[in-house]
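Undergrad: need coordinates for the following:
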Amino acid sequence: MKNNIIEYCLKKKGATQEYPFGPTPLVVKVADKMFALIFEENGMALRLNLKCDPIIAENLREQHDCVRPGFHMNKKHWNSIMIDGSLPESDVFDMIDHSYDMVVKKLPKSLREAIVEMN
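TA: This is a model prediction of the structure:
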């Protein structure tokens, strides 16, 4: 599932990957703004940090044991999702879409328009 998650993130228009904090996490950005952090530690489930509307974030945490407040992030605006098989891949992809959309929505209009025009 890890490769599917990374591939899905990088297929987003304007998405780039970086390692600004060292060998982990993989940080996926759009217009130099983070929308996904992918942590892989030996012996632990893959952890995915995603931006989220605060109300939706709370609801997801209540509904799913694998969704927690963002690890090393603003707990109000970020969730950490433990990729342990308890969530369908489609739900994880929906959360990635939401994170990406939240970040793009906050970009200046000229950047948003440039991203929309990308192939």
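
Undergrad: going by C-alpha atoms from here, please, whenever you check contacts or count neighbours.
TA: Fine.

Undergrad: mind listing the helices for the chain?
TA: 2-10, 54-63, 89-105, 109-116 (DSSP state H).

Undergrad: neighbours of the spatially closest residue to residue 111 that is not a sequence neighbour, just the number please.
TA: Excluding its sequence neighbours, the residue lying closest to residue 111 (Cα to Cα, 6 or more residues apart in numbering) is residue 31, at 7.3 Å. For residue 31, the neighbour count with other Cα atoms under 10 Å is 17.

Undergrad: please give the structure of this sequence too, so both can be compared:
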Amino acid sequence: MDGKTLRTLAVRIATALPEAEFGFPFGPEHEVAKVVGKVFFLATELRGEHLVTLKCEPEHSLALQEEFAGAVFPGYHMNKKHWISLRGTDQVAEDLVDELVRTSYTLVVDTLPRAARPGLSAQALKGLQIEDD
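TA: A predicted model of the protein is given here:
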């Protein structure tokens, strides 16, 4: 999948998640999604290449970087241990993007106080259908 398709798909998935809000707090070139005020998704363009940056568990990040070398790398302008960036390559499939966006969202939601968490559990989130445009 090319970078533009990657970004469009990732935005569509993130937008459909409960209480996800999009904005441009770092300028017009950096699209950011937050849940209850906490960032879980960033999309930007770097030297003409579309990148999506997501929260990720450190062990999973290392495994992804090894398995998808060239497509997954430490988070651009983020904590390299807890964030990954994804670029469009032939290695990137729709199900991988879906998994990574939902995982990023869930990692952030899990850090919120219970009273502030959106109504869906991580288990219910897995079954949430994303509408095609």
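
Undergrad: what does the residue nearest to residue 111 of structure 1 correspond to in structure 2?
TA: For residue 31 of structure 1, the aligned position in structure 2 is residue 36, judged by TM-score structural alignment.

Undergrad: doesn't residue 18 make contact with its match?
TA: No: checked against Cα atoms under 8 Å, the pair residue 36 of structure 2 and residue 18 is beyond contact range at 9.8 Å.

Undergrad: and the gap between residue 80 of structure 2 and residue 5 of structure 2?
TA: 24 Å (Cα to Cα, to the nearest Å).

Undergrad: who has more neighbours, the two?
TA: A count of neighbours by other Cα under 10 Å puts residue 80 above the other of residue 80 of structure 2 and residue 5, at 16 against 13.

Undergrad: what's the counterpart of the more buried one in structure 1?
TA: Checking TM-score structural alignment: residue 80 of structure 2 goes with residue 75.

Undergrad: now do that match against residue 58 of structure 1, distance only.
TA: From residue 75 of structure 1 to residue 58 of structure 1 the distance is 10 Å (Cα to Cα).

Undergrad: tell me, how many residues neighbour residue 68 of structure 2?
TA: 16.

Undergrad: that one against residue 89, yeah?
TA: No: counting by Cα under 8 Å, residue 68 of structure 2 does not reach residue 89; the two are 9.4 Å apart.
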